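# coordinates only, sequence not included:
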């Protein structure tokens, strides 16, 4: 619709309704963009879009690691539940978590900064028997990049251990990369996600 026709329509409606009905925000935005284009100035909407694009391009490897590690720690504690977490939290935080961070950092080096913004962490599975803590996957393709797991080991006459390990896409998730084990006790540990 021509600009003069839109303005005429706006004036006509304003006169007929005595200003009780105002034009929609979409109409005003459209008009503002048209005026900005004709005057050669960028609209506030366009400037806001440019700011968002600039912010996304400032996403760094450090930002990625910080964000992923916060989520990784939260997911691990959710997996442990309130019965297991208090018993292994200190050792997990000091021994296992730094190794997880190193594995994620090394894996992230194979991706450019632009690709890192598409790597996200999965949810904690709601079923208790699986080894999965979380996976990091590419949200564009849905394919896993690295998988972090924990399993309950029970060597003969040695009690129970939680074995933390990960698998990567680079060997088709076949190799078992050990992060370490944490001793639980002689008695059987509770189910994952158990609450006190």
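Great, that's in hand. Quantities reported herein were computed from a predicted structural model and do not represent experimental measurements. Residues are numbered from 1 along each chain as shown.
# From now on I want contacts and neighbour counts done on CA atoms only, so please keep to that.
Will do.
# Quickly note the distance from residue 9 to residue 97.
Relative to residue 97, residue 9 is positioned 64 Å away (Cα to Cα, to the nearest Å).
# The two: which is more packed in?
residue 97 (18 against 13; other Cα atoms under 10 Å).
# right, and that one touches residue 73 too?
Yes - counting by Cα atoms under 8 Å, residue 97 does reach residue 73; the two are 7.5 Å apart.
# From the contact counts, what lies against the longest helix along the chain?
For the chain, the longest helix by residue count, based on DSSP state H, is helix 61-91. Counting contacts by 3 or more Cα pairs under 8 Å, 6 or more residues apart in numbering; DSSP states H and E, helix 61-91 is packed against helix 97-108, helix 113-116, strand 119-121, strand 132-138, strand 177-185.
# any idea of the angle that helix forms with strand 132-138?
Helix 61-91 and strand 132-138 are oriented at 170 degrees to each other (axes from the mean of the first three to the mean of the last three Cα atoms, to 10 degrees).
# Use this one as the comparison:
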């Protein structure tokens, strides 16, 4: 009979409040304490549990890329970040003005290191929403970022929205914005990245 009464009470509270409020479980705990009900196989309150994990998880290192793979990966990740709404609108200007500068920065920064067979890798996915990250180039062996390429959306009064492409280097702890160039969007708010 008690079980039936509990179920009726739960249903009536859910119905009256349209499911927004659920009955507190303290009600059932106090009922169980009064009846001194113990179910076999359940631990008593106050029991201590401990869990330990023996396995440690390590990230798989990014595969090393050649100079040409870094360049083609950079272009692919940039267009992935632009998505289908921004990409077609700024693609021509990006290809003629911004991307050649990105390529120059990559070749100038890592030109000698490719000769020395240093293992470099490019990040796998750009960030979406309003975040700036396009891609990172990192040391594949130490997993340390060496060069970060970003794009920032800037709103200028009377002029509209611009995409500011820039990069950061590990040498100055990624603090300085090294400008690559800007692309005008329009006076309308641009869509989010990856859309």
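Thanks, I have it. Since we're looking at a predicted model, the values are computed, not measured.
# Show me which strand runs longest in the second structure.
strand 144-156 (DSSP state E).
# in the superposed pair, what's the mean gap between that strand and the first structure?
Compared with the first structure after fitting, strand 144-156 of the second structure deviates on average by 0.4 Å (mean Cα distance after the TM-score superposition for the first structure).
# circling back to that earlier point, if you count neighbours, what's buried in the longest helix of the first structure?
For helix 61-91 of the first structure, burial by neighbour count (16 or more other Cα atoms under 10 Å) applies to 61, 64-65, 68-69, 71-73, 75-81, 83-85, 88-89.
# where does the most centrally placed residue in the second structure fall, helix, sheet strand or coil?
With distances taken as Cα atoms, centre = their mean, the residue of the second structure nearest its centroid is residue 127 (5.4 Å). Three-state call for residue 127 of the second structure (DSSP: H, G, I helix; E, B strand; the rest coil): coil.
# give me every residue that touches it.
By Cα atoms under 8 Å, 6 or more residues apart in numbering, the residues touching residue 127 of the second structure are 81, 133-134, 193-194.
# wait, which of these is closest to residue 174 of the second structure?
Proximity of those to residue 174 of the second structure (Cα to Cα) peaks at residue 133, which lies at 12.6 Å.
# State the distance from the residue mapped onto residue 74 of the first structure from the second structure to residue 82 of the second structure.
Alignment note (TM-score structural alignment): residue 74 of the first structure maps to residue 76 of the second structure. Distance, residue 76 of the second structure to residue 82 of the second structure, by Cα to Cα: 10 Å.
# Equivalent analysis for residue 104 of the second structure, please.
21 Å.
# before we move on, what about residue 172 of the second structure?
28 Å.
# Repeat that for residue 16 of the second structure.
Distance from residue 16 of the second structure to residue 82 of the second structure, by Cα to Cα: 49 Å.
# same check, this time on residue 9 of the second structure
Residue 9 of the second structure sits 54 Å away from residue 82 of the second structure, going by Cα to Cα.
# same check, this time on residue 126 of the second structure
The value you get for residue 126 of the second structure to residue 82 of the second structure, if Cα to Cα is used, is 9 Å.
# Excluding chain neighbours, what is closest to the counterpart of residue 85 of the first structure in the second structure?
In the second structure, the residue matched to residue 85 of the first structure (TM-score structural alignment) is residue 87. Nearest in space to residue 87 of the second structure, with sequence neighbours left out and distances taken as Cα to Cα, 6 or more residues apart in numbering, is residue 79 at 6.1 Å.
# if you skip the residues just before and after it, what's nearest to residue 155 of the second structure?
residue 161 (4.5 Å).
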